[in-house]
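A.B. asks: Let me see the structure of the following:
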Amino acid sequence: MKWIFPALILGSQLSGILAAPASKNQPSKALAIKRPAIITVGHGSLSIGRRGPAGAGAGAAGEGAEAANELEVAGVFDQPIALGGGDVKTDVLFTKSVPIDRPYGPFAVGALEVEFQNQEGRTLTVTENKTPAAPPTGFVAIEPSSFQINLTEGADGLTLQKVDYVFDVTNPAVAAMDLAQSKVGLLCTDRNIFIVDDALGELEFEAEENEISLIVNNMNGEWGIFIPEGATEASLAEAANVTAGADAPLITGAIPAGEPVPDTIVPLHGEDDLAAPETEIMGDFNTVISLPGGNVKTDVLFPPSVAGSLEVEYDGLLENAIRVTRNTPPTVDPPAGFLFVDPSSFTIRAKATTDPDMDIVKVDYIFTPTVKDAVDVSQGFIAKLDPATNTYVTEGLGEFEFEVEEDEWSLTVGDGDLNGEWVALVPVEAAIA
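C.D. replies: The predicted structure is shown next:
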């Protein structure tokens, strides 16, 4: 499944994804909720949720009446919830999911919410699918899980039914996105793909509540939360520029075939210091980036995920150029006993090979403080996909260094060949309980 962000609690089943928000401002951790045998929602239930208890405060009589006809309860995945009838609107807000096989570090992207209203009650069960089908073409999954909703007694002819998703904008990677472009998609079981279509229902983005809401005629099915690819790339690139504190403009736009690579070099110390021995570029994925010769050290920092950022270092005698593609998820699973730090791998293509005797090239990964809190970062690795075995390898790649002060893993590529697919890994035992 293709996603951009994507939690960090050790469990018995590890799919090998580990990541965290790309910010030093760490949001608070989600609360754990004990799972009851069944949750019953009736007219006398206490309203629980982000809007507070029904009737809280000194609201007007009209507000109190509205609250009396609306309940908000905490839902738990895989637990049946008995929804009351009487045309009382019930909002079921599910917990933010944060197991280790999620790519968001210990902070979630958001939470699923199901809205129900009908004269007769129903029994609701929602299952979180952590390995969903691929998103629609042209979209990426904001929430890496999908949600299988089932009203046992049927979902036809209800007064109201909505599939909502409440975004957690304390996650800086989420806040950087144009959430107004987000969509709710439904899995087409015949083809095993998600579809995003106006025919699914009436879609609304509630900006004040950071919520996407889809009114449907039948909520039974598997739902995912998506956003157009362009909406995420631009916002994440902007976030990377701010995070890095760079004044240099981002490098954007693919280079048409047959055209020369333009000069995209941004001097680290400003335009008046072209002879500076070090250059820093804010790179972008799927874009040709030119690199200077003359053994001018050039660092290319790419847009972050919620776990961290890829950096490519080039110190070569001759001019060169690279293009980096982000693969979400990585092409293959991590090696046995290892976890991915980032939900993506990175395929690097260089215009020319380098001479390891004359040039220095590095593949680096700069991780976030949250990753440091979650794993023993001294055990991290940079790995490369071996096409012969179709596995990521860590041996024989070159000189690896853990740069403690810079929160960075750095691999000096021994044979000078940047070409290939790269990932950041940690051993399973590196996870901090």
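
A.B. asks: alpha carbons only for contacts and neighbour counts from here, please
C.D. replies: Noted.

A.B. asks: surely residue 339 meets residue 423?
C.D. replies: No - contact criterion CA atoms under 8 Å: residue 339 and residue 423 do not qualify, at 10.1 Å.

A.B. asks: For the comparison step, fold the sequence that follows:
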Amino acid sequence: MPCTLTSLPVELSTIIVDQVDSRDISSLRLTCSRLHSTTLYRFRQSFTHRTTNLSSKSLRALTAVCEHEDLGPAVRSLTVVAAYYDTTFLQKVLDTKRPYKKYNEEHGPVIRETHKLCTRKELNTVATQHNTLIRRQADQAKVATSKSDLIQLTAIMQKASNLRTITLEAGLYQYPEVRVAASQSRGAWADVWKQALRVYSVTMTALAQSKLRIEELHIYGGEWGCSVPAYDMHRLMPDLLAKGLKEVLVQSRVLSLNYATRLLEAERPFGVKGFQGYPRRIEESNTKLVSLAPDKRNYLGPAYFLSLCPNLQELDIGYYALRIPEWCSSRDFSAYWGGYENAFDQITRSVRLPKLLKCKIRGQSIRQHALLQLLKDSP
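C.D. replies: This is a model prediction of the structure:
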């Protein structure tokens, strides 16, 4: 006996709808008012979490969702990805004409140790992928120069009235659709960190300007391979406070934060003093590692930030220093370590979290008096 979709029980129609492509279900819901009403809740659930890499395309899509009268209020969680697009690998494939192994999210693509050459079809595919990454690089540069990402992200946060969770992640793209974790970024780690810092600045500025009060904030927390330099946290704080960051964070209940006490200065050649003995490849990387341990600005940032979150119930704070290249001994950089103990001491001295119920401390050694002070100030 024939029957219409709307005559079926709600539970059964929901199961059927769940198996339909998103484009088809959108068409069905537009042509059937009853189906629209019975599946609205389940349809909205798929928009609870949104992700953007601050590209013009992803920001336009996110804006369209947040402006929708039904879908906008459904957005409760937003992940902002600090994406760095690295074309060197695909360029190497084009130059050597050697095939590559299957892409892996953890380790990325790997050149095969084989004498077999790529076919013309494979080279055309790689060339297309290479051009895609180049276009994304150009779009990223254009968005950063015009600051349109800040403008659009601020508008998105203002329209998403129920947004309660912000997460910052970082990763490397050596292939258009595969993101390599920041901890596996290898030679491109400095560029990933530079992009991560910029995304932190844009996101926190947009958050302050939107006046949106959030409950959970994850700043590269729990993600080994990336963090925010404490120096930059301190440097950006006056401007963020002037734009209203304190009011935004006052109701935060959960915070996860990875910080570093070494400053990353990109696009600056090495000075003559102190770096003459290091491998030439460090000089060629055009990147400088600087320790500002004697300078309070290099370890006050995390404490300054935590002081804005007096109602925290869960805290996950980790120390993750700038990565040292595998081909360079960590002993060569022993003079540039330090500051993390001062950073945690400053947190325990100046921050009071009376509602803290759960705390996770990772990647750092803690002095006894600092730990005792933290336990004393917690319930």
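
A.B. asks: Once they're superposed, tell me the TM-score.
C.D. replies: After superposition, the two chains reach a TM-score (TM-score structural alignment, normalised by the length of the second structure) of 0.25; 171 aligned residues with a CA RMSD of 7.4 Å.

A.B. asks: Just the strands from the stretch 151-300 of the second structure, written as ranges.
C.D. replies: Ranges of strands within the stretch 151-300 of the second structure are 165-175, 178-181, 216-219, 228-229, 254-260, 262-266, 287-291, based on DSSP state E, counting those that start in this stretch.

A.B. asks: So which of those is the most surrounded?
C.D. replies: strand 228-229 (a mean of 28; mean count of other CA atoms under 10 Å).

A.B. asks: follow-up on the earlier one: can I get the strands of the stretch 151-300 of the second structure in CSV including distance to residue 143 of the second structure?
C.D. replies: Output for the strands of the stretch 151-300 of the second structure, formatted as CSV (distance: least, CA to CA, whole Å):
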stretch, distance to residue 143 of the second structure
strand 165-175, 18
strand 178-181, 20
strand 216-219, 22
strand 228-229, 22
strand 254-260, 26
strand 262-266, 20
strand 287-291, 24
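
A.B. asks: closest one to residue 192 of the second structure among the ones you listed?
C.D. replies: Residue 192 of the second structure lies closest to strand 165-175 among the strands of the stretch 151-300 of the second structure, at 6.7 Å (CA to CA).

A.B. asks: Next, the angle from that closest one to strand 254-260.
C.D. replies: 50 degrees (axes from the mean of the first three to the mean of the last three CA atoms, to 10 degrees).

A.B. asks: these two touch, right, residue 122 of the first structure and residue 83?
C.D. replies: Yes - if you go by CA under 8 Å, residue 122 of the first structure and residue 83 touch, sitting 5.2 Å apart.

A.B. asks: From residue 208 of the second structure, how far out is the closest residue to residue 143 of the second structure other than its chain neighbours?
C.D. replies: Closest residue to residue 143 of the second structure apart from its sequence neighbours, by CA to CA, 6 or more residues apart in numbering: residue 149 at 5.9 Å. The gap separating residue 149 of the second structure from residue 208 of the second structure is 15 Å, by CA to CA, to the nearest Å.

A.B. asks: so which helix or strand takes in residue 370 of the first structure?
C.D. replies: Using DSSP states H and E, residue 370 of the first structure maps to helix 369-374.

A.B. asks: Count the residues that sit near the residue nearest to residue 143 of the second structure.
C.D. replies: Other residues lying near residue 149 of the second structure total 23 when counted by other CA atoms under 10 Å.

A.B. asks: Tell me how far it lies from residue 57 of the second structure.
C.D. replies: Residue 149 of the second structure is 11 Å from residue 57 of the second structure, by CA to CA.

A.B. asks: Please apply the same query to residue 43 of the second structure.
C.D. replies: Plainly put, residue 43 of the second structure is 22 Å away from residue 57 of the second structure if you go by CA to CA.

A.B. asks: Between those two, which is the more surrounded one?
C.D. replies: residue 43 (22 against 13).

A.B. asks: one step back: in the helix or strand that contains the residue nearest to residue 143 of the second structure, what's buried?
C.D. replies: Assigning secondary structure by DSSP H and E places residue 149 of the second structure in helix 148-159. Across helix 148-159 of the second structure, burial judged by 16 or more other CA atoms under 10 Å covers 148, 149, 150, 152, 153, 154, 155, 156, 157, 158, 159.
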